[in-house]
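J.: Pasting a predicted model and its sequence here:
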Amino acid sequence: MTDLSHLSAPGTEIAVRVTPKASRNRVTFEDGQIRVYVTTVPEGGKATAAVVKLLAKAVGVPKSRLDLVRGQTARDKVFRVSG
């Protein structure tokens, strides 16, 4: 998994591109963009919940410290690390 611990400072905004229904869960850094692949389907917020779990692990913070700023139903999402 990609180490994103340098993004764990409070107030940091993390822009990600989400790919639901992927073959496996993973976080990568491709073409200057963080990409999160999740196996869950994008219905009822399940994919977003899976993204939060994976991203929190990659950044090294608890899930409760990641707040979704933009992109509730979009593939491009922005999360903020709370203090």
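T.: Great, that's in hand. All values derive from a computational prediction rather than experimental measurement.

J.: Every contact and neighbour count from this point should use C-alpha atoms.
T.: Fine.

J.: Run through the strands of the chain in chain order.
T.: Ranges of strands in the chain, per DSSP state E, are 13-19, 26-30, 33-37, 66-70, 76-81.

J.: Please produce TSV containing those, extended by mean neighbour count and distance to Ala50.
T.: Listed next are the strands of the chain as TSV, based on neighbours: other CA atoms under 10 Å; distance: least, CA to CA, whole Å:
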stretch	mean neighbour count	distance to Ala50
strand 13-19	19	10
strand 26-30	16	10
strand 33-37	19	9
strand 66-70	16	12
strand 76-81	19	13
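
J.: Presented hereafter is structure B, for comparison with structure A:
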Amino acid sequence: MKKEFFLTIYLQPGSKKSEICGMHDGHIKIKLNAPPVDGKANAALILFLSNLIGIPKSSIELISGQKSRIKRIKITGISQEMIDKKIKKSEQ
């Protein structure tokens, strides 16, 4: 059985740099330097998470929030504990 994990993210596109900025209303807050135009921020979010966690982009799926700042992401093939460790490490 494949491991599946869901994240809820508050996305702030159009920032100077891409980074995790802690929490916002119970969601992981991520700033991205991609603009919120034609799905560019969504694609950049998947690439950012792929690089951060160290898994292929194909293991990350945007479930909801295509046109919203609140995004629901499904990640497969990695445990919640590993994701939490990598996110905490990036915040330091």
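T.: Now that the structure is in, tell me what you want to look at. For clarity, every value in this text was computed on a predicted model and none was experimentally measured.

J.: Which among the strands of the first structure is found nearest to Glu43 of the first structure?
T.: Among the strands of the first structure, strand 13-19 comes nearest to Glu43 of the first structure, with 13.1 Å by CA to CA.

J.: Report the distance from the closest one to the chain centre.
T.: Put simply, strand 13-19 of the first structure sits 6 Å off its chain's centre (CA atoms, centre = their mean, to the nearest Å).

J.: residues in the second structure aligned with stretch 38-52 of the first structure?
T.: Matched against the second structure by TM-score structural alignment, stretch 38-52 of the first structure falls on residues 32-46.

J.: So for that stretch, first residue to last residue, what's the gap.
T.: 11 Å (CA to CA, to the nearest Å).

J.: Quick check: buried residues in that stretch?
T.: Leu32, Asn33, Ala34, Pro36, Ala41, Asn42, Ala44, Leu45, Ile46 (16 or more other CA atoms under 10 Å).
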